[in-house]
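*Asks:* Below are the sequence and a predicted model for it; my questions follow.
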Amino acid sequence: MKRTVTHLADGRELIYFDRHDDADRSAVDTRTLPPPPQASELRRDRLLGEWVTIASHRQDRTYLPPSDQCPLDPSAPGRPTEIPASDYEVVVFENRFPSYSGRVPDDLHGATPGVGRAEVVCFSPDHDASFATLDLAQVGTVMEAWADRTAELSTLPGVQQVFCFENRGAEIGVTLAHPHGQIYAYPFVTPRTERMLSVARAHRDETGRDLFADVLASERAAGVRVVAANDLWTAFVPEAARWPFEVHLFPHRKLPDLAALSMEEREAFATLYVDVLQRLDRLFGVPMPYISAWHQAPVSTGRDLGYLHLQLFSSRRAAEKLKYLAGSEAAMGAFVNDIYPEDAARRLRAAT
């Protein structure tokens, strides 16, 4: 895998990932851009003990541009974009409107800076593609980028957790239609991860066993919620799924993060993941909006408890209906699901 590091006109880092060593990545960003914004501000919610990030500069981020003005397309004569090259395989660059960054102002005025990093991952140069339509070699390149960034971002000062994810579909709130994901390097451990690790620790103290491995083993044994599987991964609907269609993909070997995956595990994941995404798209005959979220162990705490897995979920509950976070979910965090997880799994198994 060829990895080429360059910089955009405002100094932000951009990295090309190519399967071929002869890829020419000498194109230069010719735009005139303002300097990147400084780090966001962290504020502590004293009632919940959780961090909230205030990033007011993101209010000005690009919002649903016409397809011929997409900033994630390759650059063309007279139309420079965020990617200077006229073509690419997979590319990662610092977000122009980051939630977290290393650009900390000298005078903080007592504020806690949102140090870290926010990156964009472009999965394909094809504006009309989707992750589900990528060939397996391209998925492998994306996984190489995820693993590379996980390893590198984990070494940045102040970073406590690395989160690779994709938001797909206008129904989810995506502001750019081009197939892409993001990576956040957080300066704290996120609330969901803290909660999962707390439950896993209690389970280990009580039973001496690993919580995630026990969940995987029970789902594989029951089979009723398994959507698809191979020798190295299993995809299943969790027993207490919060979303109408939610699938978790677990490797059979306990690993802390993406960087720890073997080549065989990456290839096996690619096959299974694309299969599950295609099943989701076939379910209602329309592209399924979804959030795809990699859960990785934190950088310096709880790594012995963490278990790499991917959570994939959609807000679509029927062909013409979406699930919205209403009072119980949004205000109280108490989810109510309209679809039995066993029924969701059965429908996904049948979507061949």
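*Replies:* Sure, I can see it. Numbering: from 1, shown residues only.
*Asks:* From here on, just use CA atoms for contacts and neighbour counts.
*Replies:* Fine.
*Asks:* Quick one: the helices in the stretch 1-150 of the chain, in order.
*Replies:* Under the criterion DSSP state H, counting those that start in this stretch, helices of the stretch 1-150 of the chain are mapped to 136-153.
*Asks:* check contacts around residue 123.
*Replies:* 89-91, 131, 138-139, 142, 179-181 (C-alpha atoms under 8 Å, 6 or more residues apart in numbering).
*Asks:* Restricted to buried residues, select those in PyMOL.
*Replies:* Remark: buried members of the contacts of residue 123, expressed as a PyMOL selection using 16 or more other C-alpha atoms under 10 Å:
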select buried, resi 89+90+91+131+138+139+142+179+180+181
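*Asks:* residue ranges of the helices in the stretch 201-350 of the chain, please?
*Replies:* Using DSSP H, counting those that start in this stretch, helices in the stretch 201-350 of the chain cover 211-222, 263-284, 327-332, 341-350.
*Asks:* Distance to residue 52 and mean neighbour count added to the ones you listed, as JSON lines?
*Replies:* Shown next, in JSON lines, are those (distance: least, C-alpha to C-alpha, whole Å; neighbours: other C-alpha atoms under 10 Å):
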{"stretch": "helix 211-222", "distance to residue 52": "28", "mean neighbour count": "15"}
{"stretch": "helix 263-284", "distance to residue 52": "31", "mean neighbour count": "18"}
{"stretch": "helix 327-332", "distance to residue 52": "16", "mean neighbour count": "11"}
{"stretch": "helix 341-350", "distance to residue 52": "32", "mean neighbour count": "19"}
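*Asks:* In addition, the following structure is provided for comparison:
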Amino acid sequence: MSSLEFTHRRKNPLTGDWVLVSPHRNNRPWSGATESGSSEQLPSYDDNCPLCPGNERASDTSNPDYKDTFVFKNDFGALVSDNENVVEQDTPEFIKADVARGECRVICFSPDHSKTLPELSKTEIQKVIDTWQSNYTELSKQYSCVHVFENKGAIMGCSQPHPHGQVWAHDHMSTEIAVENDNLAAYQHKTNKNLLAEYIEFEQDNKERVIFSNEHWLVVVPYWAAWPFETLLIAKDDVRHMGQLTVQQKASLSEALQILTTKYDNVFNCSFPYSMGWHSAPGNLGDDSHWRLHAHFYPPLLRSATVKKHMVGYEMLAESQRDLTAETAANILKSASSTHYKKGL
């Protein structure tokens, strides 16, 4: 385990943000003992679900009888492509508005209402990855910033239990991407090296926070993690955006995703909630050599299937704070089985 078992702060080099680590608040013995969450088993098909094959959505459109993934334009998208120009107003410098144009899509991972990513086969997960890539490639021809993400579980605000993700694409560079871009570029300018490539080497040598590694991907609890079981999934190859993934890299990615999400579920024997999203190089950069494709997983659970970490108070008004060190979290995830707990039921 890490020697940093005292109150300290760690800096996130991707954002410049700091996280306060307070391991003394969590120093009682804890081996990651499981607690069962809801025992409810969803059916393979729900005739009331707007995402199941053949069912009608709120837009009075019926879904096709799809067999693997299914993509449709979000019926309640946060972005629209035909947004009118903002009328300039005479306002103070601190009052600003800008037009936001874009498109939002929903990606159903499978026709099976009950199966989340870890319960799909590697072949089925690769079809999801293929769908992510094809939609990214299509939308990036029109929009410079394309976000592929998933909110899993009601605790993360997911309104539909049918396993699905989303793609939001827009003209502007989103705040998170802009901050990462600045920090990645600054690091390369200063050192003439790629920050995430360097970080991969560091973590592979250290091994303490590595959860999974194969030929093309590394899964790690980042040193600067803010959420209890936060992970970072990074391409080992010089891949800068999702459109560049090869067949071999996607097959390797399906393995990484299956093992990571299975380990998540096995920590508390529940369908582990999270928000995850891919960060690709923006399409409007002249030089994107400082980028490396990666995905962030932000799960909220802390001690059981029903106890979550609340980012409130100090976290909202000062900076992120965690009790469980990144090294302890990594040890718990590494110890979790790679065989899904439901297979033993």
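*Replies:* That came through fine. These numbers come from a predicted model, not from an experiment.
*Asks:* quick one: TM-score?
*Replies:* TM-score for the superposed chains, counting by TM-score structural alignment, normalised by the length of structure 2: 0.77, backed by 283 aligned residues with a C-alpha RMSD of 2.2 Å.
*Asks:* re the thing from before, between the helices of the stretch 201-350 of structure 1, which gets nearest to residue 13 of structure 1?
*Replies:* Proximity to residue 13 of structure 1 (C-alpha to C-alpha) singles out helix 263-284 among those, at 26.0 Å.
*Asks:* quick one on the thing from earlier: among the helices of the stretch 201-350 of structure 1, which is nearest residue 103 of structure 1?
*Replies:* Comparing the helices of the stretch 201-350 of structure 1 under C-alpha to C-alpha, the one sitting nearest is helix 327-332, at 32.5 Å.
*Asks:* Residues touching the closest one, excluding its own?
*Replies:* By C-alpha under 8 Å, 6+ apart, helix 327-332 of structure 1 touches 334-336.
*Asks:* same thing with stretch 125-143 of structure 1?
*Replies:* With contacts defined as C-alpha under 8 Å, 6+ apart, stretch 125-143 of structure 1 is touched by 1, 17-19, 67, 72-74, 87-90, 123-124, 177-179, 258, 266-267, 270-271, 274-275, 277-278.
*Asks:* hmm, 7 Å instead?
*Replies:* 17, 73-74, 87-90, 123, 178-179, 266-267, 270-271, 274, 277-278 (C-alpha atoms under 7 Å, 6 or more residues apart in numbering).
*Asks:* now do stretch 316-325 of structure 1
*Replies:* For stretch 316-325 of structure 1, contacts defined as C-alpha under 7 Å, 6+ apart pick out 244, 284, 289, 315.
*Asks:* Which members of the residues you listed are classed as buried?
*Replies:* Looks like the contacts of stretch 316-325 of structure 1 have 244, 289, 315 buried, using 16+ other C-alpha under 10 Å.
*Asks:* Filter the residues you listed down to the ones in strands?
*Replies:* Using DSSP state E, no member of those sits in strands.
*Asks:* What is the nearest of those to residue 97 of structure 1?
*Replies:* residue 289 (23.2 Å).
*Asks:* Please report the distance of the residue nearest to residue 352 of structure 1 when sequence neighbours are not counted from residue 269 of structure 1.
*Replies:* Excluding the flanking residues, the one nearest residue 352 of structure 1 by C-alpha to C-alpha, 6 or more residues apart in numbering is residue 279, at 6.4 Å. Using C-alpha to C-alpha, to the nearest Å, residue 279 of structure 1 is found at 15 Å from residue 269 of structure 1.
*Asks:* List just the nearest of the contacts of residue 123 of structure 1 to residue 161 of structure 1.
*Replies:* So of those, ranked by how close each gets to residue 161 of structure 1 (C-alpha to C-alpha), first place is residue 181, at 16.8 Å.
*Asks:* So what does the closest one match up with in structure 2?
*Replies:* Superposed on structure 2 with TM-score structural alignment, residue 181 of structure 1 falls opposite residue 165.
*Asks:* element containing its match, please.
*Replies:* Per DSSP states H and E, residue 165 of structure 2 falls inside strand 164-170.
*Asks:* ok, and what's touching that strand?
*Replies:* With C-alpha under 7 Å, 6+ apart, strand 164-170 of structure 2 has contacts from 101-109, 139, 143-151.
*Asks:* mind listing which of those residues are in strands?
*Replies:* Counting by DSSP E, these place 102-108, 145-151 in strands.
*Asks:* for the buried ones among the contacts of stretch 316-325 of structure 1, which one is nearest residue 237 of structure 1?
*Replies:* residue 244 (9.9 Å).
*Asks:* Give the full set of residues in contact with the residue nearest to residue 342 of structure 1 when sequence neighbours are not counted.
*Replies:* Distances taken as C-alpha to C-alpha, 6+ apart place residue 225 nearest to residue 342 of structure 1, at 5.3 Å, with adjacent residues excluded. Residue 225 of structure 1 is in contact with 219, 236-237, 341-342, 345, counting by C-alpha under 7 Å, 6+ apart.
*Asks:* Could you export the buried ones among the contacts of stretch 316-325 of structure 1 as JSON lines, including distance to residue 215 of structure 1?
*Replies:* Listed next are these as JSON lines, based on distance: C-alpha to C-alpha, whole Å:
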{"residue": "244", "distance to residue 215 of structure 1": "20"}
{"residue": "289", "distance to residue 215 of structure 1": "26"}
{"residue": "315", "distance to residue 215 of structure 1": "24"}
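*Asks:* Sweet, I'm off.
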